[in-house]
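Trainee: okay, sequence plus prediction incoming.
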Amino acid sequence: MQFNTFSLLPVVIAIAAGVLVPHSESFAASHAAKQATPKKSKAETPVQAPAAGQTAVAGGAPAIPAKAWVLMDFDSGEVLASANPDEPLPPASLTKMMTSFLVEQALRSGKLKKDDLVSVSQTAWCRGSSTESCMYLPLNSQATVIDILRGIIVQSGNDASKAIAEHMAGSEEGFAKLMNAEAKRLGMTNTNFVNATGLPDPAHKASARDLAILARAIIRDSSDYYPIYAEREFKYNGIKQGNRNALLYTDPTVDGLKTGHTQEAGYCLVTSSKRNGMRLITVILNTNSAQARADETRTLLGWGYSNFEKATPIQPNAVVATPKVSFGKADTVAAGLGAPWTVTVPRGQQVSTSVQVKPDLEAPVAKGAVIGKVVAESNGKPVGETPLIAQADVERAGFMLRSWQRVAKLFGK
């Protein structure tokens, strides 16, 4: 991806210095106005008491000054450390991760195409308010789906989010139903979406754990579009805006995902970082400044990579078990892993495994069939599982042999 270094330099300097702090995540300016740093009142930026986290690491997790936070292992989805992970809180523009995810999945399925045109209604149009984040789509204009997607992810455009919601579901209310259905499918149990933007509503809530689950789904299921989350700027309608995720400019291991801010939600950030083959996801909710959300994320990532490591419980080519098979030409079948398997554990902790085979396994069994699972534990706590795969075919026995096996089984032989 090519970037205009000269035009980006002022943004980088501003973010690194901690001065590019918008009035809200709905950061905006009129077309001709320069970005400014409005004075923040104490009511808008309350200082959160450090939230002590829960973790399996000896010595505990760092105390993060945020209302809720989560550190998740991407590969397993395991929460490695957290504080108030299931409390429903205002998510501000982190909401737009679900908006963009639904667009990405519609592109993958063919329901949308990149060059489809999206109309900008009076309802979706941004009026240029300095308190609203805009892509600056002109009223009654049309934009392509791929430009809309970039406007949502990079520029955090409320207008882009509303326009695509109307395009996909007829209305923002209808789109919110799609959002909630997808949240339920993903297992986001403490989330309720009312709109596509994250603008304040008493019923619009999400938990830190749920937002980490959503981030993991985006990285896993939207691989064709995930690189957009690392783009540092996007220019549309002659207006260039920089991504507000400060870590994209200062940490080369960070490649997403989304910032958020309203007075009610405080400053929020969902981040993904990959170092030495390990990807971690962090969620910070309701801290007191754009600088703080970046600093606290750096602290959490640094602590995570220092205290956790990847372990390989079983080699891919190893025979894990030879479970019995009823009514087959062979009495047993070799079983192992279908793919390389790693788990994330506290550094220095040993990993043990146990095998769970499907009860009453009967022939025929096809090579590659899932016949159970292998569970990994560390310090008495499950840290991951993987399917147990049959390594060979077991054909069903003939009638006479099956009859003999039934008799033998009846007498316990």
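Mentor: That came through fine.
Trainee: all contacts plus neighbour counts: C-alpha atoms, from now on.
Mentor: Will do.
Trainee: so which residues of the chain form helices?
Mentor: Taking DSSP state H as the criterion, the chain contains helices spanning 5-16, 96-109, 145-153, 158-169, 172-186, 208-221, 247-250, 290-307, 399-410.
Trainee: quick one: which of those helices is nearest residue 322?
Mentor: helix 399-410 (18.5 Å; CA to CA).
Trainee: so what touches the closest one?
Mentor: For helix 399-410, contacts defined as CA atoms under 8 Å, 6 or more residues apart in numbering pick out 326, 327, 328.
Trainee: try 7 Å
Mentor: Helix 399-410 is contacted from outside by residue 327, using CA atoms under 7 Å, 6 or more residues apart in numbering.
Trainee: do stretch 337-347 as well
Mentor: Contacts of stretch 337-347 (CA under 7 Å, 6+ apart): 57, 73, 76, 307-313, 315-316, 383-384, 387-389.
Trainee: and here is the other one:
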Amino acid sequence: MLSSIRSTIVAAGLAMLAFPALAFDTSARAAYVMDQTTGTVLLSKNADDPLPPASMSKLMTLYVAFEALRDGRLTLDETLPVSEHAMSYGGSTMFLNTQDRVNVEDLLRGIIVLSGNDACVVIAEALSPDGSEAGFARYMTQRAKQMGMNSSNFANSNGWPAAGHLMSVHDLAVLADRLISDFPEYYPLFSEESFEFDGRAPSNVNNRNPLLKLNIGADGLKTGHTQEAGYGLVGSAKQGDRRVVFVLSGLDSVSKRAEEAEAVVNWSFRNFIERKVASAETPIAQAKIWMGAKKTVGLVTDGDLSLLFPVLGSQDVQAEVVYQGPINAPVAKGQQLAELVIKPEGLPEIRRPLYAAEDVAMGGFIVRMMTVGGIVLKDMINTPMEAM
């Protein structure tokens, strides 16, 4: 009979830090910080609450546009028309008009650097299933769900205040991670500090990201602000081999956004250290096998496993291996069998899959008979004799 087995393992080959992290004290309404290199979540505050994302939701329009470029449905030098609807948007714009045909590369820079509401709509109408911005917003919502962004719903392409236009900071972090990982050829656009389009808007040529000039490794991604949403930032920074992705939402001023964004980057890099906690091909535990040629099989990660932990002190700590067992033979090498569960103090629980280190064939006739015989004998021993 299968049952959940939880094996406690100590740091025989699993050395980790065990001291609590000093939590980052943010005044943001919601915040999420992830070390992209290891996948470690460093901070999570109201992370899955759907909130107005303002211009940070333009990142989804950009993701869909990058997909279209990759698939050949758009090209960078292709020119697109500007509709009256696109021209009607206020706020931050490229000052486009219906006489324009603008190439896709300029539109992308207009969205990333200038936060152009009109540029988003031009892209949206070009890619929309029905040619409308509303149709594109529905497509964005569907695509977001496919990407695992379950707290996102879009009413437009640019984050203009609208009922039901919502994203969580967790979803925004997922989106930022995917933009960086899926489209490295376009990601450098996010670090451009200025873009002058046709001399039309001399007051709107600078990137609003306050971190780009600070020499702390920041290279993206997007700010946002509306009265309802407050001030927010989806950011990323790389120092050495580590990259951090973070989202802050609901701050009360431009200056507070800049201060907290810089502080969260410094905190992320200075207060955590990367440690290798498991080596590829080295079993960290054994799982019991039912009717196999072997009684157990080693459990391994799918590669060297590194995680982040607080820098203060270190000692061996416990982790758990969880699986439904005993596991029926045969077992194939590389078959996922269990999970490694680590609960570092001050950080969210970490789960990583574990796989069979080798093949285990079905046991022969004698092994099967001995197994069944052992069960019968055990039942006989444990069954009390009826009174005569």
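Mentor: Arrived safely, thanks for sending. Worth saying up front: this structure is predicted, and the values here are computed from it rather than measured.
Trainee: sorry, back to before: tell me which of the contacts of stretch 337-347 of structure 1 fall in strands.
Mentor: 73, 308, 309, 310, 311, 383, 384, 387, 388, 389 (DSSP state E).
Trainee: and the two most separated of these?
Mentor: Greatest spatial distance in these: 308 and 389, 28.2 Å, computed using CA to CA.
Trainee: the more surrounded of those two?
Mentor: Between residue 308 of structure 1 and residue 389, residue 389 has the larger neighbour count (other CA atoms under 10 Å), namely 26 against 18.
Trainee: the more buried one touches residue 371, doesn't it?
Mentor: Yes. Under the criterion of CA atoms under 7 Å, residue 389 of structure 1 makes contact with residue 371 at 5.9 Å.
Trainee: sorry, back to before: Throw the helices of structure 1 into JSON lines and include distance to residue 202 of structure 1, thanks.
Mentor: Formatted as JSON lines, the helices of structure 1 follow (distance: least, CA to CA, whole Å):
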{"stretch": "helix 5-16", "distance to residue 202 of structure 1": "31"}
{"stretch": "helix 96-109", "distance to residue 202 of structure 1": "17"}
{"stretch": "helix 145-153", "distance to residue 202 of structure 1": "23"}
{"stretch": "helix 158-169", "distance to residue 202 of structure 1": "18"}
{"stretch": "helix 172-186", "distance to residue 202 of structure 1": "15"}
{"stretch": "helix 208-221", "distance to residue 202 of structure 1": "17"}
{"stretch": "helix 247-250", "distance to residue 202 of structure 1": "30"}
{"stretch": "helix 290-307", "distance to residue 202 of structure 1": "23"}
{"stretch": "helix 399-410", "distance to residue 202 of structure 1": "63"}
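Trainee: alignment lookup: residue 333 of structure 1 to structure 2.
Mentor: Using TM-score structural alignment as the criterion, residue 333 of structure 1 maps onto residue 297 of structure 2.
Trainee: sorry, back to before: between the ones in strands among the contacts of stretch 337-347 of structure 1, which has the most around it?
Mentor: Busiest of these [other CA under 10 Å] is residue 389, holding 26 neighbours.
Trainee: map that one across to structure 2 for me.
Mentor: When structure 2 is aligned by TM-score structural alignment, residue 389 of structure 1 is paired with residue 355.
Trainee: which residues touch stretch 177-184 of structure 2?
Mentor: By CA under 7 Å, 6+ apart, the surrounding residues in contact with stretch 177-184 of structure 2 are 63, 187, 245.
Trainee: buried set for it?
Mentor: Across stretch 177-184 of structure 2, burial judged by 16 or more other CA atoms under 10 Å covers 177, 179, 180.
Trainee: what residue of structure 1 matches up with the second one?
Mentor: Using TM-score structural alignment, the partner of residue 179 of structure 2 in structure 1 is residue 218.
Trainee: hmm, back to that, which of the contacts of stretch 177-184 of structure 2 ranks first by neighbour count?
Mentor: residue 245 (28 neighbours).
Trainee: against residue 336 of structure 2, how distant is that residue?
Mentor: From residue 245 of structure 2 across to residue 336 of structure 2, the span is 29 Å (CA to CA, to the nearest Å).
Trainee: residue 218 of structure 2 too?
Mentor: Using CA to CA, one obtains 37 Å as the distance from residue 218 of structure 2 to residue 336 of structure 2.
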